[in-house]
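1. turn this into a structure:
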Amino acid sequence: MTSISPFRVPAPYLCFAIGAASLVSLVFLRSISRSSEVDKRKTIPSPNATVLSPLSEEGVQKLPYPPDTLPGARDVKSHYGSIRVYEWGPADGERMLLIHGISTPSIALTDLAYKLVGKGCRVMLFDLFGRGYSSAPTPKDHHYDSALYTYQILVCLNSSPIAWSPFTIVGYSLGGALAADFTSYFPILIKGLVLVAPGGLIRNRHISWKNKLLYQSGGWVPEWIVERMVAKRLWTGPETSGQIEAEPDAVENAETTTTSRNNAVYLSSRHTLLPSNPYSTVSAVVNWQIAHHPGFVPAFVSSIRYAPIHDQHDRWQIIRENIEKKNGKLEKVWLVLGETDPIIVAEELAEDAKGILGKEIVTVRVVKDVGHEIAIERADSIVDIVGRALEREEW
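-> Predicted structure coming up:
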């Protein structure tokens, strides 16, 4: 609780400081993205550079994640490699930045994106570093922490041909943790914050001793063994079926396997992410990343270790302070939670979020009969909340 916020400066200079910081960050990013070369020694290339070239057009279309599957695709250069970004919808529509979870790339939010565009929104999605068609900064040189992901978000925003301020963030799982973290640092940019089964406040008692041992940094387990064990946990193919005992509240299994709680069971691994592509099941996409993106598992491991998934009470407190001081346009935080989610337990997160943000700031909606796969399978519920967050009577 002793971290120092860049926004804790005396009034009336607060708003000026925030605006100046945001402007300087964007200008800095524009400069370095145009003038610097990627250090390839410290970057693991994406499948875009290693897998696609030998495939025929038919072979590409049979991939679980074809590279042209969403509109407005572009590959954005950065210090840490290439970032796959998708952006489409009316140029004058409400800006919606969608951030996916820890294991499935941006196409996990395909249904949500199209439905928001159908409401007249301008959407942007991107593959987090080490997922999908984005490169992976080598974890030996770069932690997958708040700083790295904040940089990536700013680069993506800066790559757009239109202005992206202010905008609404919809973050799912790890993406929810990143959305809250980003909002705490850049309140002047954010007008809406919708967190779907977000990380950030997961109670530490849900971390098993096995996971603590497996993911400890610099532990006695060699890194190649850690990565191999994590890959087996993530893999849902027949080769490893039954070899790894899955824990019901393990983060690795959140988006890819059966989730159960209170005698209810929901299977997300067979859900098709792209309606026109029968190959694009959740499990197939994750397995494809394991097999063809050498940076995926290392990025996953580093994210578990360093991303803002746990103990983010101080950053969420700063969100409250900025709202109370009217630093930016954000007035409320919306939580969308799955009733049977064993990873993000609805009653626990609702209690903790209200305790930090205040009951007058946070609004919680618990969606019945769905678990952690809520963002993938219940896009309509999220769209409804976004409409309420934007105070749209007709939505």
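2. contacts, neighbours, all on C-alpha from now
-> OK.
3. nearest residue to E252 in space, please, no chain neighbours.
-> The shortest distance from E252 to any non-neighbouring residue, by C-alpha to C-alpha, 6 or more residues apart in numbering, is to L234 (6.0 Å).
4. what sits against the one you found?
-> By C-alpha atoms under 8 Å, 6 or more residues apart in numbering, the contact list for L234 reads E252, N253, T256, V286, N287.
5. the closest residue to N204 other than its chain neighbours: how many residues sit nearby?
-> Nearest non-adjacent residue to N204, counting by C-alpha to C-alpha, 6+ apart: H310, 7.4 Å away. For H310, the neighbour count with other C-alpha atoms under 10 Å is 16.
6. now the residue nearest to E252: how far from H313?
-> Going from L234 to H313 by C-alpha to C-alpha, to the nearest Å gives 29 Å.
7. before we move on, the earlier item: quick one: the residue nearest to N204 from S165, how far?
-> In terms of C-alpha to C-alpha, H310 sits 28 Å off from S165.
8. compare with the first, here's sequence two:
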Amino acid sequence: MSSTLRILSLLGLVLAIVIQTKTFYHSRQTLPCLYQQPSELYHPDFYNGGHNLKLSLGQMRYWEFGPSNGKRVVLIHGISTGASTYDKVGRYLAENNHRVLVFDLWGRGYSEAPATYYDESLYVTQVALLLQKVGWDKADVVGVSLGGGIATSFTAFYPEMVNKLVLIAPAGLMENEDIPWSGKLVQHPLIRHVVTHPFIRPLALLGVKHFYNSARKNIVDPESIKIANIALYQFEHHPGFLRAFIGTVTDFPFSGLHERYRAVGQLCDNSSLQVLVIWGDADKTVPFNNSKLLKTYIPKAILEVYADGGHDIIVSEHQKVSNDIAHFLQ
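-> Down below sits the predicted model:
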């Protein structure tokens, strides 16, 4: 081997060690949130009653607003938007005698991204700890998409803390073919570590942004455009967002919550629990067809079908969603 090749080989080895060392170090740190670069569209005081809560895994952000003696309801958002998803719905509920609790899941908005598995346990525990910290022993629970899966699991494990349950296109019952190829790709452990590495992050963000834009290319509603821009801002400026997003795609059981839905169905049979399900029949992200399986697990659930509604009905049809939820929770 020539001296030039030896030098190049040595440099390559050193670079590999440096990258591996930095990746290991980076992977063990809690990553910061949007406080480093707050968004004008989604700032820390997006809602009234904002608080930072320090927990063992990191710091999270929540807001509690509405009449102090109002009917308590906690809102759980989806995989990408943060608590801004409930902009219209949360404020409507607060204006109609509800005490609203909304928060950023780990790695979204103004919540940090801990170095851990982004699985069912992480998110259910986050909800339980938040309710314990704010002193709520019982509340209505609303969840959309990923948040619907979390809400279902939370109800299955903490039924004594749930009055009524509202699920909007909830995750957890998807078939393998429902998951896009990009989601299956990042589930590989090597890919997960590579795309979250600081050197690769810019390329990964370009790919995610392209996918996100293509999935929402038909958005014309101003409110939907605003929420989509908030989500894109997080992709680009939240230091821990990519970790949380990819970690969730990898770790959360998007196809494996069947037992949780069965448990909720049994609770409806054996307790006073009531369930409302809202779903757009044109939803391609969490396919509407999943609603048939949900109804077999929770036969007593009320299913409200939104004709021609996509996955973003909580934003694009926020007035109808707000009315349906408020009517159900009264």
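9. before we move on, the earlier item: of the contacts of L234 of structure 1, which stay in contact in structure 2?
-> Among those, the contacts conserved in structure 2 (both residues aligned by TM-score structural alignment, their matches' C-alpha atoms under 8 Å) are E252.
10. for the contacts of L234 of structure 1, which one is nearest Y86 of structure 1?
-> Proximity of the contacts of L234 of structure 1 to Y86 of structure 1 (C-alpha to C-alpha) peaks at V286, which lies at 19.4 Å.
11. matching that closest one against structure 2, which residue comes up?
-> Aligned against structure 2 by TM-score structural alignment, V286 of structure 1 finds its counterpart in A231.
12. give the contact list for the closest residue to that match other than its chain neighbours.
-> Nearest residue to A231 of structure 2 in three dimensions, chain neighbours excluded: T81, at 4.7 Å (C-alpha to C-alpha, 6+ apart). Going by C-alpha under 8 Å, 6+ apart, T81 of structure 2 touches R108, G109, I227, A228, I230, A231, Q234.
13. quick check: of the residues you listed, which lies closest to G90 of structure 2?
-> For those, the nearest to G90 of structure 2 is I227 (14.1 Å; C-alpha to C-alpha).
14. from M174 of structure 2, how far off is the closest one?
-> 24 Å.
15. try K138 of structure 2
-> Distance, K138 of structure 2 to M174 of structure 2, by C-alpha to C-alpha: 29 Å.
16. which one's more surrounded, those two?
-> When neighbours are counted by other C-alpha under 10 Å, M174 comes out ahead of the other of K138 of structure 2 and M174, with 22 against 18.
17. trace the more buried one over to structure 1, please.
-> Under TM-score structural alignment, M174 of structure 2 pairs with I202 in structure 1.
18. I'd assumed I344 was in contact with that match.
-> Yes. Here I202 of structure 1 reaches I344: they are 6.6 Å apart, a contact under C-alpha atoms under 8 Å.
19. my guess is the match of V286 of structure 1 is in a helix, correct?
-> Yes. Counting by DSSP: H, G, I helix; E, B strand; the rest coil, A231 of structure 2 is found in a helix.
20. so E236 of structure 2 sits right up against A204, yeah?
-> No. Using C-alpha under 8 Å, E236 of structure 2 makes no contact with A204, being 10.3 Å away.
21. which residues of structure 2 does the longest helix along structure 1 align to?
-> Ranked by residue count, the top helix of structure 1 under DSSP state H comes out as helix 14-35. When structure 2 is aligned by TM-score structural alignment, helix 14-35 of structure 1 has no counterpart there.
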